[in-house]
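A.B. asks: sequence and predicted structure, then a few things I'm wondering about:
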Amino acid sequence: MSKIPLTIRGAEKLREELHRLKHEDRPRVIQAIAEAREHGDLKENAEYHAAREQQSFIEGRIQEIEGKLSNAQIIDPAAVQAAPKIVFGATVALEDTDTEETVTYQIVGEDEADIKQHLISVNSPIARALIGKEEGDEAVVQAPGGERTYEIVEVRYE
């Protein structure tokens, strides 16, 4: 399996979720299953089936996170020596050449992406258009609404 790029912050969030799942959610569901068993007939016990389903989800998520962390390539964006080129971890200020609006994104791993926090996946169309470019370059992005052109205003690693 190939390495999964993650920032330090992204890896820490996954570790926190893993800890919560193992030490809070899993014991709570095990307790719920035990309580539901005490209610008798398991065939028609909705609480039991719901708790088992939740347990299955939790165990699956634990395995998924453990797999991602074991295959993670954790990258500290502040230590990246790629400037002035844009690579994973870069924080990039872009200006839309049509609207002249400026927006800033950080290129992060797939699991860290959150557009509301201006974190875009390294596999997103915008990030793919930016990788390898420098300040002053233009990047053409194939967006659902059509082609967009952005000027790269600033590149920093923090």
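C.D. replies: Okay, I see it.
A.B. asks: hey, let's count contacts and neighbours off CA atoms from now on
C.D. replies: OK.
A.B. asks: now do the helices in this protein.
C.D. replies: Taking DSSP state H as the test, the helices found in the chain are 8-20, 26-37, 46-70, 125-130.
A.B. asks: tell me how far the last one is from the chain's mean position?
C.D. replies: So the one you mean is helix 125-130. Helix 125-130 sits 16 Å away from the centroid of its parent chain (C-alpha atoms, centre = their mean, to the nearest Å).
A.B. asks: repeat that for stretch 108-124.
C.D. replies: Counting by C-alpha atoms, centre = their mean, stretch 108-124 is centred 6 Å from the centre of its parent chain.
A.B. asks: quick one: residue 22 from residue 61, how far?
C.D. replies: 10 Å (C-alpha to C-alpha, to the nearest Å).
A.B. asks: which neighbours do those two have in common?
C.D. replies: Both residue 22 and residue 61 lack any common contact, where contact means C-alpha atoms under 8 Å, 6 or more residues apart in numbering.
A.B. asks: the structure to be compared is supplied as follows:
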Amino acid sequence: MSQYPMTARGAELLRKELNELKTVTRPRIINSIAEAREHGDLKENAEYHAAREEQSFCEGRIQDIEGKLSNAQIIDVTKMDNTGKVIFGTTVTIMNLETDAETTYRIVGDDEADIKNNLISVNSPIARGLIGKELDDVVNIQTPAGTVEFEITEVEYI
């Protein structure tokens, strides 16, 4: 199986979700199924079918998280020397050379990506354009509006 790159924070969030699913959600669903069974005929019991569907989703998510954690390649950039090079896990500030607008992104794994919080997937076009570049480099990144020229103004290993 392939390795899943993940930040230490991302791995911790997955572990918390897994613990929540196993200790809170799973027992609640089991109780819901037991209560629904007591209502009688299972063929026409919507509560029972809804609880079974929720159980299926929960078990699938548990398997998904366990698989990702077992194949996780946890990368903690805080323990690395800052060379000014953009790598997985770094926080990068880029400036659009046309508009002088600055944006800061953190390059994270697919499961951690959240554009609203400026967490971008390592597989996103922006991250792919930045990985391997260094502080003060100028990069051209393909966006929906066309190719945009950015300058890397800061690289943090935080």
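C.D. replies: Looks like it came in fine. Owing to the predicted nature of the structure, the values given are computational and were not obtained by experimental measurement.
A.B. asks: turn the helices of the first structure into JSON lines, columns for distance to residue 152 of the first structure.
C.D. replies: Output for these, formatted as JSON lines (distance: least, C-alpha to C-alpha, whole Å):
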{"stretch": "helix 8-20", "distance to residue 152 of the first structure": "25"}
{"stretch": "helix 26-37", "distance to residue 152 of the first structure": "46"}
{"stretch": "helix 46-70", "distance to residue 152 of the first structure": "31"}
{"stretch": "helix 125-130", "distance to residue 152 of the first structure": "8"}
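A.B. asks: now do the end-to-end distance for stretch 70-89 of the second structure.
C.D. replies: 19 Å.
A.B. asks: only the buried residues of that stretch, if you could.
C.D. replies: 72, 73, 74, 75, 76, 77, 84, 85, 86, 87, 88, 89 (16 or more other C-alpha atoms under 10 Å).
A.B. asks: on that earlier part again, which one of the helices of the first structure lies closest to residue 1 of the first structure?
C.D. replies: Residue 1 of the first structure lies closest, by C-alpha to C-alpha, to one member of the helices of the first structure: helix 46-70, at 9.8 Å.
A.B. asks: residue 29 of the second structure versus residue 108 of the second structure, what's the distance?
C.D. replies: In terms of C-alpha to C-alpha, residue 108 of the second structure sits 32 Å off from residue 29 of the second structure.
A.B. asks: run a quick neighbour tally on residue 7 of the first structure.
C.D. replies: 21 (other C-alpha atoms under 10 Å).
A.B. asks: and it, what does it touch?
C.D. replies: Applying C-alpha under 8 Å, 6+ apart to residue 7 of the first structure gives the contacts 74, 75, 76, 77, 89, 108, 109.
A.B. asks: make it 6 Å
C.D. replies: Counting by C-alpha atoms under 6 Å, 6 or more residues apart in numbering, residue 7 of the first structure makes contact with 74, 75, 76.
A.B. asks: I'd say the first one and residue 3 touch.
C.D. replies: No. Counting by C-alpha atoms under 6 Å, residue 74 of the first structure does not reach residue 3; the two are 9.3 Å apart.
A.B. asks: how close does the longest strand along the second structure sit to the first structure?
C.D. replies: Identified as the longest strand of the second structure according to DSSP state E is strand 146-156. Superposing on the first structure and averaging over aligned pairs (mean C-alpha distance after the TM-score superposition for the first structure), strand 146-156 of the second structure comes out at 1.0 Å.
A.B. asks: what sits up against that strand?
C.D. replies: By C-alpha under 6 Å, 6+ apart, the list of residues contacting strand 146-156 of the second structure reads 84, 90-97, 135-141.
A.B. asks: kindly recompute the last result at 10 Å.
C.D. replies: Residues from elsewhere that reach strand 146-156 of the second structure, judged by C-alpha atoms under 10 Å, 6 or more residues apart in numbering: 77-78, 82-87, 89-106, 129-130, 133-142.
A.B. asks: quick one: closest of the helices of the first structure to residue 158 of the first structure.
C.D. replies: Nearest to residue 158 of the first structure, of all those, is helix 8-20, at 11.3 Å by C-alpha to C-alpha.
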